[in-house]
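Asker: I'll drop the sequence and a predicted model, then ask my questions.
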Amino acid sequence: MTDTQTVKIEADAVHRVVIEYCTQCRWLPRAAWLAQELLTTFETELTELSLKPGTGGVFVVRVNDEVVWDRREQGFPEPTAVKRLVRDRVAPDKSLGHSEK
């Protein structure tokens, strides 16, 4: 495979993030804020980011259907922690700048 083919495959890659949040707990603002942070950081790497209403205290972040953060196991995430997890899956070579320190 040539470098051009590799770049084309990476450019065509679908990177989908879903943030599922509890409507009963009124966690939409928290989910929307995290979505904004991810979209700002990964504006060219993400092909889709969606907010999925749920119930029962759910707050889960998935990247390409893989759970990377679950509030029930890890508590509420700091944006930098989620950014690192998303970066590792969609753009491993991307620097997160001051968030890396």
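Answerer: Good, I have the coordinates. As the structure is a prediction and not an experimental result, all values here were calculated from the model.
Asker: Please make it C-alpha for all contacts and neighbour counts, starting now.
Answerer: OK.
Asker: where along this structure do the helices fall?
Answerer: Ranges of helices in the chain, per DSSP state H, are 3-12, 28-41, 71-74, 79-90.
Asker: next up, a second structure to put side by side with the first:
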Amino acid sequence: MDKPRIVITYCTQCQWLLRAGWMAQELLSTFATDLGEVVLVPGTGGIFTIQCNDTLIWDRKRDGGFPDAARLKQLVRDVIDPERDLGHSDRNKA
């Protein structure tokens, strides 16, 4: 089975490259060899979406802003390995 592919599409007009890069770094640090790749895709019009394979896991407009690192890791984990314990990221659930 192929490893999951994360695609982060960010708005260049809004200058969200650093945010997208930081989120990519967080995912790569947490999931290391469990991910096949993390791709940054430039866009326009206020777009900021995160997909795991063909599943949209975050949309800035739909979900109201940006996820924090812990929430993003939980969302990715729920798609690629629902049984995985994320340690402190899971303990910070409300």
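Answerer: Arrived safely. Model, not experiment: these values are computed from the prediction.
Asker: Any idea what the TM-score is?
Answerer: The pair, once superposed, lands on a TM-score of 0.91 when counted by TM-score structural alignment, normalised by the length of the second structure; 90 aligned residues with a C-alpha RMSD of 0.9 Å.
Asker: Can you lay out the helices of the first structure as TSV showing mean neighbour count and distance to Val61 of the first structure?
Answerer: Listed next are the helices of the first structure as TSV, based on neighbours: other C-alpha atoms under 10 Å; distance: least, C-alpha to C-alpha, whole Å:
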stretch	mean neighbour count	distance to Val61 of the first structure
helix 3-12	10	22
helix 28-41	16	9
helix 71-74	10	9
helix 79-90	17	8
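Asker: out of those, which comes closest to Tyr21 of the first structure?
Answerer: Tyr21 of the first structure lies closest, by C-alpha to C-alpha, to one member of these: helix 28-41, at 6.4 Å.
Asker: Show where the closest one falls in the second structure, residue numbers please.
Answerer: With TM-score structural alignment applied, helix 28-41 of the first structure matches the range 17-30 in the second structure.
Asker: Would you mind getting the average deviation of the matching stretch from the first structure?
Answerer: For stretch 17-30 of the second structure, the mean deviation from the first structure after alignment is 0.3 Å (mean C-alpha distance after the TM-score superposition for the first structure).
Asker: Aligned to Gln74 of the second structure, what sits in the first structure?
Answerer: Aligned by TM-score structural alignment, Gln74 of the second structure pairs with Arg84 of the first structure.
Asker: need the contact list for that match.
Answerer: Leu96 (C-alpha atoms under 8 Å, 6 or more residues apart in numbering).
Asker: and the closest residue to Pro67 of the second structure other than its chain neighbours, how many neighbours?
Answerer: Leaving aside its sequence neighbours, Pro67 of the second structure sits nearest to Trp58 (C-alpha to C-alpha, 6 or more residues apart in numbering; 7.7 Å). Counted with other C-alpha atoms under 10 Å, residues neighbouring Trp58 of the second structure total 21.
Asker: ok, now how distant is Trp58 of the second structure from Lys73 of the second structure?
Answerer: According to C-alpha to C-alpha, to the nearest Å, Trp58 of the second structure stands 11 Å off from Lys73 of the second structure.
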